[in-house]
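In: below are the sequence and a predicted model; questions follow.
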Amino acid sequence: MSEINLLAIGKLAAKKFLDDKVPRLGAALAYYTVFALAPLVIVAVGVAGLVVSEEALQGEIVAQIDQTVGEDAAVFIQDMVANSQKGGAGWGVVIGFALALVGASALVIQLKGALNVVWDVPVQATKGLANALRARGTALVALLGIGALLIAVQFGTAWVSGLDNVLSDDLGFLDPLLQLLTPVITLGLTALVFAAMFRFLPDTAVGWREAGAGGIVAAAAYTIGSWALGFYIGNGGVGSTFGASATLVVLLVFIYYSAQIVLFGAEFARVYGQARPAPSAATVTAGETQPSRPEPDGTHRSPLPAVGAFLAGLVIGWWRQRD
């Protein structure tokens, strides 16, 4: 696709961004994210703690927040997580972890709804307890998948950094290459996370090509935007007029604008998919079109048994490790 077409797609995406009232959707996402921050960190640390040290991973997450938003926000989130984990013992730990999953899944449901707006999916009322549980179970599966990809981003970045330290003495001439490789790998893995979100969360068929295009745009914009927002927040005195609430205000500002960036990437993916030429009749006859995702009609198999089995194994493994 030519540069002119990509520019046209960007303009159409910006128009659709405003038509869909995405700034309002981003505000709702920011609200849900603030309340889901502690559950998200607890779930991520709990899952990854089966493989690596929980303390080390939690410290790495807090360090990343410190670098992006600032020390006060990092300490604020660390205190939220610590307060959420206080007083847990025995079944209390299991119940607390389950509640953290439910709280974090609420954010995924809200994100799913925002992406449905972007992809013009008709709103369908959720009727009955079974459908509500199915929606929550699907959100849990999506949450765990996104969490696994985010952890992969951290591991990939840490692996390249560690490789840089190991090779710096013997193969110093590779140091510039490895320093360049670190942001490239981080950008690629971040694009993969966004592409997976755009591919699987909306209740409609989204091809990997359009999801990937949106993921690349979102990852590039997020990388640049997070640096710019961090610089602005650190030097612009955003929260200076809010007193004791300054840290929360800074977090809300950062999450709100980050949500706008991610949702613009989704709009780009949507417009990119519409701009692609439709398959010819011969292609349709040959059966080479992408399979469409079945619409949720309540007759497809529920993911709850798989979710229940996974969570049971997760809790048992976590419990054994803590003993």
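Out: Yep, that arrived.
In: drop to CA atoms for contacts and neighbour counts, all remaining ones
Out: Noted.
In: wait, doesn't residue 202 sit right on residue 112?
Out: Yes. Using Cα atoms under 8 Å, residue 202 makes contact with residue 112 at a distance of 5.8 Å.
In: ok, which stretches of the stretch 1-150 of the chain are helices?
Out: For the stretch 1-150 of the chain, the helices identified by DSSP state H, counting those that start in this stretch occupy 3-19, 22-48, 54-68, 71-85, 91-118, 129-167, in order along the chain.
In: nearest to residue 261, out of these?
Out: Comparison of the helices of the stretch 1-150 of the chain against residue 261 by Cα to Cα identifies helix 22-48 as nearest, at 9.2 Å.
In: and that closest one, how far from the chain's centre?
Out: The gap between where helix 22-48 is centred and where its chain is centred comes out at 9 Å by Cα atoms, centre = their mean, to the nearest Å.
In: what's the angle from that helix to helix 71-85?
Out: Between the axes of helix 22-48 and helix 71-85, defined by axes from the mean of the first three to the mean of the last three Cα atoms, to 10 degrees, the angle is 60 degrees.
In: and helix 22-48, what does it pack against?
Out: The contact analysis (3 or more Cα pairs under 8 Å, 6 or more residues apart in numbering; DSSP states H and E) places helix 22-48 against helix 54-68, helix 71-85, helix 91-118, helix 129-167, helix 246-275, helix 304-322.
In: how about the secondary structure of the spatially most distant residue from the centre of the chain?
Out: Going by Cα atoms, centre = their mean, the residue of the chain most distant from its centre is residue 282, 38.5 Å out. Per DSSP: H, G, I helix; E, B strand; the rest coil, the secondary structure class of residue 282 is helix.
In: how about it, what does it touch?
Out: Applying Cα atoms under 8 Å, 6 or more residues apart in numbering, one finds that residue 282 lies in contact with no residue.
In: residue 208 now?
Out: Contacts were defined as Cα under 8 Å, 6+ apart; by that measure residue 208 touches 195, 199.
In: circling back to that earlier point, can you tell which of the helices of the stretch 1-150 of the chain is closest to residue 209?
Out: Proximity to residue 209, assessed across these by Cα to Cα, is greatest for helix 3-19 (14.1 Å).
In: hold the first one in mind and look at this next one:
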Amino acid sequence: MNSPKNPILKQGYRLFIFLKNTYLAWDRNDPFAKSAIIAYYTLFSLPSLLMIVTSIASAFVGPEAVQGRIHDEIARFISPEVAIAIEQMIGKVTVENDNWITLIISIAALIYGATGVFFQMKKTMNTIWNVTEKKSNFKRMLINRAIAFGMVLVLGFMLLVAFVITVLLNLLTDYLSQFAPSITVVFADALRFLISFLFIASLFAAIFKILPDVKMGYKTTVLGASITAILFLIGESILGYYFASSNPASVYGGAASIVLILLWVNYTCLILFFGAEITVQYAIAKKHKIVPNSHAKLAHTEEMEALRKKQKQVEADKKKAIKLATNPEESNTP
């Protein structure tokens, strides 16, 4: 199909081709299996992850306020039952301090559990960007865990900033409501949506910038994170309506909260990976060179090396076959 000459149709055609290539690349990377893997790791990482994030923010604003904010956000995105279940999870995660050896082991286990989801997400991001690590050893594993823990700290800092902004917004709306109550409600809703968008877009930008082993420009990162945040907010609205209307976890009884967490993380990861694929396709469309960092290389380089080895082996086998066909008596020599 040729590109239309009309400027508007031409832009629409380019957008169609762009989205088509994005979807095909997204589907080729098997996002459903990878989302299911991350949902599984999230289930086990969630208590440790939320405890560390809560501890970081609680050092400044108090644990009750932070836990209340987390409860409200989870209740808004998933369900109140899941929010209560997660609060109970956080309460049961403890760090033993009987002696220094037990304390070190407890903290190490806590960090290892909290970083699991970002560790797996890093692997998926590398697959999407078509890069692979040069070496996989214990030292590199520790570095990857440190990077994942960095994402946990970023999440805790962002939660603190979002909490402070929300408090300031509430104070502002309370003051303005004295003069124009009806206008203040609309203003507050719009501002809350903007804050949610900025928070989510910043989180995605941090994921795109920190986790993959590539050198990515800030313009590409911000654009990809913004598009992903829009998709996320649209998707979460649809998921919220779906969970509220159809109650997909009702058949699971006491395990309903766990099922809802898995479903929510699974669907969210599908959106995240599609947003990451949009970022990759945008970089390709704009002819931005994808440069791996010092610890990685392009995946097709590894594939080319394997192909060259296979080609050499085929040539060697071919020469051997020709030699045996020319001198058949050699094959019967003991």
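Out: Perfect, I can see it now. Because the structure is predicted, anything quoted here is derived from the model rather than measured.
In: just give the TM-score of the two.
Out: The TM-score (TM-score structural alignment, normalised by the length of structure 1) is 0.80; 285 aligned residues with a Cα RMSD of 2.5 Å.
In: adding mean neighbour count and distance to residue 211 of structure 1 as columns, could you present the helices of the stretch 1-150 of structure 1 in TSV?
Out: Putting those into TSV (neighbours: other Cα atoms under 10 Å; distance: least, Cα to Cα, whole Å) gives the following:
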stretch	mean neighbour count	distance to residue 211 of structure 1
helix 3-19	15	14
helix 22-48	20	18
helix 54-68	16	26
helix 71-85	17	31
helix 91-118	20	12
helix 129-167	17	15
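In: picking that back up, what's the matching residue for the residue farthest from the centre of structure 1 over in structure 2?
Out: Taking TM-score structural alignment, residue 282 of structure 1 has no aligned residue in structure 2.
In: distance of residue 282 of structure 1 from residue 89 of structure 1?
Out: According to Cα to Cα, to the nearest Å, residue 282 of structure 1 stands 63 Å off from residue 89 of structure 1.
In: next one: residue 318 of structure 1
Out: With the distance defined as Cα to Cα, residue 318 of structure 1 ends up 13 Å from residue 89 of structure 1.
In: the more surrounded of the two?
Out: residue 318 (18 against 11; other Cα atoms under 10 Å).
In: can you tell me which residues contact that one?
Out: 46-47, 49-50.
In: ok, so of those, who is nearest residue 143 of structure 1?
Out: Relative to residue 143 of structure 1, and with distances defined as Cα to Cα, the nearest of the contacts of residue 318 of structure 1 is residue 47, at 11.3 Å.
In: looking at structure 2, name the residue matched to that closest one.
Out: With TM-score structural alignment defining the correspondence, residue 47 of structure 1 maps onto residue 56 in structure 2.
In: cool, and residue 73 of structure 1?
Out: Using TM-score structural alignment, residue 73 of structure 1 lines up with residue 82 in structure 2.
In: go ahead and confirm that match touches residue 73.
Out: No. With contacts defined as Cα under 8 Å, residue 82 of structure 2 does not count as touching residue 73, sitting 10.8 Å away.
In: find the residue closest to the equivalent of residue 46 of structure 2 over in structure 1 in space, skipping its chain neighbours.
Out: For residue 46 of structure 2, the aligned position in structure 1 is occupied by residue 37, per TM-score structural alignment. Once its chain neighbours are removed from consideration, residue 37 of structure 1 has its nearest residue in residue 77; the separation is 7.2 Å (Cα to Cα, 6 or more residues apart in numbering).
In: residue 161 of structure 1 versus the one you found, what's the distance?
Out: Look at residue 77 of structure 1 and residue 161 of structure 1: by Cα to Cα, they are 25 Å apart.
In: cool, and residue 133 of structure 1?
Out: Separation of residue 133 of structure 1 from residue 161 of structure 1 (Cα to Cα) stands at 42 Å.
In: can you check residue 312 of structure 1 too?
Out: Remark: distance between residue 312 of structure 1 and residue 161 of structure 1 (Cα to Cα) = 35 Å.
In: which residues does residue 184 of structure 2 contact?
Out: The neighbours of residue 184 of structure 2, taking Cα under 8 Å, 6+ apart as the test, are 173, 176-177.
In: before we move on, what SS does it have?
Out: In terms of secondary structure, residue 184 of structure 2 is helix; the call rests on three-state DSSP.
In: cool, the one 5 residues further on as well?
Out: The three-state label given to residue 189 of structure 2 by three-state DSSP is helix.
In: any idea what it aligns with in structure 1?
Out: In structure 1, the residue equivalent to residue 189 of structure 2 is residue 179, according to TM-score structural alignment.
In: quick one: contacts for the closest residue to its match other than its chain neighbours?
Out: Distance criterion Cα to Cα, 6+ apart; nearest residue to residue 179 of structure 1, sequence neighbours excluded, is residue 164 at 7.5 Å. When contacts are counted by Cα under 8 Å, 6+ apart, residue 164 of structure 1 touches 175, 178-179.
In: could you turn the buried ones of the residues you listed into a PyMOL selection?
Out: Buried members of the contacts of residue 164 of structure 1, identified by 16 or more other Cα atoms under 10 Å, are gathered into one PyMOL selection as follows:
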select buried, resi 175+178
